[in-house]
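Got a predicted structure here, sequence first:
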Amino acid sequence: MANLLAFLCPSVLHAVMFVALGTLVFLSIPTPTVQPIPSAYRFRDYALAKTSQFFANAARFALVVLLPLGIQILELVQTFLSSSLPDSEETAFEEQFKYLIVTSSLLSEFPSLTGTTTSTTLSSTHHHHHHHHHHHHPSSSSSRENILTQGLAITFVSTLLLSLIGYQIVPVYMLGILMVTIHGAVYSVLRRYQRRCKIRSIHSTALGLLRDLVIECEQSDAMVMRIIDQSRQLNAIYQGDTLAPPNDISSASSPTTPITASSSRRVADTRRALTHIFNSQWAHWVSALRRLESFSHQGNLSRFRDMYNIIPVAHQQNGSTEEQMHVIHWKRRECLVHLLALDVMTLEHDSDRLDYESHWEVVIKVMGNLVDEYKRHVPTLREHLISSTEVYEDDDERPTRPADPRVNVLLHQYAALEKHVRNIQSKLLLCRQDTRCNQQNQSLERIGDRLSTIEQDITQMLTQWEETTEAYRKLSTASHSLPSPPSSPAGSNNSSNKPFMRRSMLTAAAVACFLENKRSREKVNCPKLK
């Protein structure tokens, strides 16, 4: 017993502690006769409330302050150690690249008739990026060699300084570990700096080439449209001279002149030159499309194709020059959609990829080849444009400005009619292309929508035609009211003008009747289809 007491209470302090513990246990047992101490319970509740409040505030502080701060610190460390560009800089480049494509006229369904939609906005920054055409990026092997050389040089210098200062103090193995650490740190810093500089240079070159491509394509379309318009006008003049009635005084006095014959030959030469240019451009766009297919994100590609109604064109068509130009425009839209859907321009942080630079180098090479192709044909297009302009000015011996200012009204009406005819012709080409590539019901719906718009254009053209004939009637009535000598052949001209007016009105009435019959047939066939 004495040994047990000595073991449990080796000293007086241990005995006091056991007595205090037994007293606390005894007082904590509730009995009917013993009343609890209110102050102890209040202190316990206060301590529990303060403790829970402290932990709640600490958790709130950790979630609101410490966690975002830690995430920012980790992102800063990751950004500092990573060789990729910051996410904001990469996103800004991708938005600017896509903005240049989307805001240009190259993605529209019809080629630009003026060629000045985005050329004027891009020409101000065109000269700043002209030097990027022949800019060559250093290869990955040469950049690694440069980094290794610089790292070895800095490591050698730092090792030499350390050996001079503390060679006797620092052990040999510690010096080797320090050398390896310094070499790795220097290599990573230099690698990060050079890769970021290379990616920024790639971005600048890609934007410059894309601006040049948009400008060259729009200027080429503008020149080709002017050449086609002037060739069409020369053909009209030539057919007007050859198809003139035999009793016409002008045809009797001057039959097919050498000027019109030479103009027809030049028109044929221009068409052959345009066909050659279109075939060359077609080959380059097909090659570019073939190279970009493996670098495109398929999900984004299908989404952009549905967004811009892209119809793949399988082969070049041997039609009119205007139809060939539309086919080149459609193939170009297909290639530009691939540029929008590049796999290095997704929502992720793509510059972290190891193949980021190599993919962009291929894309830059493709765009450079396209820019060089369009620049190669600019002198030929300009030469044919100047020659067709000179021939048209030689053929058209009448003054460019009419002597009577009232004729300007007729000229404006003619220009409006020509615009309607061009719109109808372009939409008919699109309908033909949709019909050839008809694979889904969506193409049939698109064809129906375009036919309805063509019908609206024809209705507007008929209205414009009536306004033109009304302007001609007013001008003819005003010219008849002027006094003229008795020997003037105005009477014969009046008699010849009346059948023309009757024919024009009959033609307009026939077209209107055709449209009305078409609507009635559609209404009759609708129940059958249902």
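Sure, I can see it. Everything numeric in this text was worked out from a predicted model, so none of it was measured.

switch to C-alpha atoms for all contacts and neighbour counts from now on
Noted.

OK, contacts around the residue most central in space within the chain?
The residue lying closest to the centre of the chain (Cα atoms, centre = their mean) is Ile101, at 2.3 Å. Going by Cα atoms under 8 Å, 6 or more residues apart in numbering, Ile101 touches Leu107, Val214, Leu336, Leu340.

Wasn't it part of a strand?
No. Under DSSP: H, G, I helix; E, B strand; the rest coil, Ile101 sits outside any strand and is assigned helix.

coming back round to it: mind checking which of the contacts of Ile101 land in helices?
Of the positions in those, Val214, Leu336, Leu340 sit in helices, assigned by DSSP state H.

I'd like to know how far the last one sits from Met307.
Right, Leu340. For Leu340, the distance to Met307 equals 12 Å [Cα to Cα, to the nearest Å].

Neighbour count for the two, which is higher?
With neighbours defined as other Cα atoms under 10 Å, Leu340 and Met307 compare such that Leu340 has more, 21 against 10.

list the helices and strands the helix or strand that contains Leu411 packs on?
For Leu411, the element it lies in under DSSP states H and E is helix 407-436. For helix 407-436, the packing partners by 3 or more Cα pairs under 8 Å, 6 or more residues apart in numbering; DSSP states H and E come out as helix 441-481.

how many degrees apart are the helix it packs on and helix 407-436 in direction?
160 degrees (axes from the mean of the first three to the mean of the last three Cα atoms, to 10 degrees).

take a look at this one as well, against the first:
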Amino acid sequence: MAENVIYEDTPFAQYLAEIGSEEEVVRQPEPNFESEHTTEEKHKATFRGKLLSTLYETIGYLKEQLSTALPLQEENQFEERFKYILCTSHLLNEAPSIHFYDSRRPSLTDITEAGQYFGGLTRRNFEILLSSLVTVISVFLAWVLQTDSKDVTGRFVRLSIAFIISAVGSFWLYRHLRRKAMKTLHDSALHLVQVLVYNCQTFDLKVNKALIMIQEIELVSRGYRLSMPLSPITRIEQSSKTRRCIALRDTIHAVLREAFMGYRRAIMTIQPEISQASLNIMYNMYNIPSSVKEDDWNMDDVEDPTSLENLRLCFQKMHSKRRECLCHLLALDVMTSGRDSNRRDYEQHWTIVNEHINELGSITGHYLDTVIASSTNESLDALPPPNQDILSRLTPFAPDKRLRAYLHKLASMEQYVRGIQAKLYLCNEDARKYYEAEGFVDPKESELLMNQYNSIAQDFSYMVQEWEEGKQALIKLSQEPEDPDTPVNRRSLEVDMSSQDQESTENDENSSERTLIDWTQLDEPLDVPEQYFEAIAEPEVAKQKLTREERIVIQRAKKAEEAKIKAARADSERMVRELKDVLLITKCSHGHLDPFTIVMLDAFLQKLNVLRNLCNAGGG
């Protein structure tokens, strides 16, 4: 029913008040009549707002055109690009992530004229030259425009006009050259930071490569077969004091120490160009502790400073100091959220920053050349780097058995190649050591060198065998797959299982023939033949998907069944309730019934309650 609304100050409201009615009255809304004057004021306000916005836009455009600073969009793009190169280089990770490095050489860029004006002048010299040029042009124009009349006012006006024209032209020339100089500074900064990232990544790759090669040579010299991942070397080095690649170990240790000191000096040098607030944010973001302990090189106080474990710790310490240095580059004072190119010293600051970045890239390149030269002297330059190794790359799982078999053969041949290269280095090192010590090789040492050399031939024979098996796997891979449900394939499955059992027994018999003999440590355990263990998941059973119509039919049937059960339960409850009411009425109206009848009625009521509970349980 609709509710009646009675407004006050109406005749009907007055009548209700006179008769004493308690009806609630509502204040009548006041009419909002806009006059012509109000409408005109609104139009004037709208026009005034549009005029002001247009005026502000015009003033902003004129300020942009009369400003010698770079546009804000270009400045933000440069700062984002600069930070993007550093943040995506993986050099700010807590541990060196060499497998994610993208060591592409940066393109060549000429940075000799970065930040310079016309003719290679600096900004200060160019401003002095330009102001002198404006004065000369003004005097020249005034002299050209002069007349024989003695009108002083006319001469002053002509001189003013000539000065204004020359000043405007010089200003536009200065504006263009300053923006161009800042763009060249930005381009040189991007190029230098790309060179720095490339040198750091290549340095990490070379150092990691050298450490892996040292570990492989140590394992092969003790009779172990190479595998991925490599066997741990820490306990082996602790149990034995013999070392291989002594010169390379010393070089890596010295280079890592020099790199740590170089990055520490760079941090102290670039400190005046840093915003401390931004630096604290970067430290918190990349979890860098600002403690004094991290600022000292204390890796020479250990018992064995050239062990592989200590060399890896030195590598990590150098990486931590480099992270701190790169965080300083991300917290420069000339890279704020505002417009920094308006600053008078903007070009000066970026020139200093470019010099620091160039120096960092140069010293990192020097350390890189030192590691490469040491590896070349140790005959390790031909060994493949870790990011090009088949075994160290993260490759996706191959679902096809034929493809997995072929890839396994390639990986096995890769292991043999690395083992042969390590043995070649051992033969070279031992031959030089024995011959340079005494001038000749005695029979015992000659026998040792011969065993080393013969083991290389043994590896070649194993690699040829793996090559033949890989060739057969490649031939099977090029064939079309057969249907596994055919009877021929089901019969061949049993034959394959039996052939695999025979091959496993033959491999067990030939395992003693394929072990490598240790030439220096006879008490070391012999190597075992290489095996591949692979976990294969069972094929996922594809569930049959129902169509939309089938799902609708199933849901309707479920709802109909639930409605039927609910109706049956309601009928049972209603019948029990009606019988109970009848019996209660009968009991109350016949109070003179005998005790036996009353007991029977009570028993009947209890059975009805039990029946109702059973119905409820069955319906639920």
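Received it, and whenever you're ready, just let me know what you need. Predicted, not measured: the structure shown is a model, and the values here were computed from it.

Now the TM-score, please.
TM-score for the superposed pair, counting by TM-score structural alignment, normalised by the length of the first structure: 0.59. Supporting figures: 360 aligned residues with a Cα RMSD of 4.0 Å.

of the contacts of Ile101 of the first structure, closest to Leu411 of the first structure?
Closest approach to Leu411 of the first structure among those (Cα to Cα): Leu107, at 31.8 Å.

Does the closest one touch His338 like I think?
No. In this structure, Leu107 of the first structure is not within contact of His338 by Cα atoms under 8 Å, at 11.8 Å.

Looking at these two, which is more packed in?
Per other Cα under 10 Å, whichever of Leu107 of the first structure and His338 has more neighbours is His338, with 25 against 22.

Can you tell me the closest non-neighbouring residue to that one?
Using Cα to Cα, 6 or more residues apart in numbering and skipping residues adjacent in sequence, the residue nearest His338 of the first structure is Ser296, 6.1 Å away.

cool, and Glu94 of the second structure?
For Glu94 of the second structure, ignoring the flanking residues on the chain, the nearest one in space by Cα to Cα, 6+ apart is Ser320 at 7.3 Å.

how about that neighbour, what's its match in the first structure?
Alignment note (TM-score structural alignment): Ser320 of the second structure maps to Trp330 of the first structure.

could you check the distance from the residue nearest to the centre of the first structure over to Thr121 of the first structure?
To Thr121 of the first structure, Ile101 of the first structure is 13 Å away according to Cα to Cα.

before we move on, back to that, how deep is the match of Ser320 of the second structure tucked in, by neighbour count?
24.

Quick check: it vs Tyr308 of the first structure, distance?
11 Å.

from the contacts of Ile101 of the first structure, which is closest to Glu373 of the first structure?
Val214 (12.9 Å).

Contacts only, for the aligned partner of that closest one in the second structure.
Taking TM-score structural alignment, the alignment pairs Val214 of the first structure with Val197 from the second structure. Listed by Cα under 8 Å, 6+ apart, the contact partners of Val197 of the second structure are Leu86, Ser89, Leu91, Gly361.

ok, now with 10 Å
With contacts defined as Cα atoms under 10 Å, 6 or more residues apart in numbering, Val197 of the second structure is in contact with 85-86, 88-91, 101-106, 191, 203, 326, 361, 364.

could you flag which of these are buried?
The neighbour-count test (16 or more other Cα atoms under 10 Å) marks Leu86, Ser89, His90, Leu91, Tyr101, His191, Phe203, Leu326, Gly361, Thr364 as buried among these.

Now go through the residues you listed and say which are in helices.
Cross-referencing these against helices under DSSP H gives Leu86, His191, Phe203, Leu326, Gly361, Thr364.

farthest-separated two in those residues?
Farthest apart among those by Cα to Cα are His191 and Phe203. That separation is 18.1 Å.

on that earlier part again, shared neighbours, Leu107 and His338 of the first structure?
Here Leu107 of the first structure and His338 share the contacting residues Arg332, scored by Cα under 10 Å, 6+ apart.
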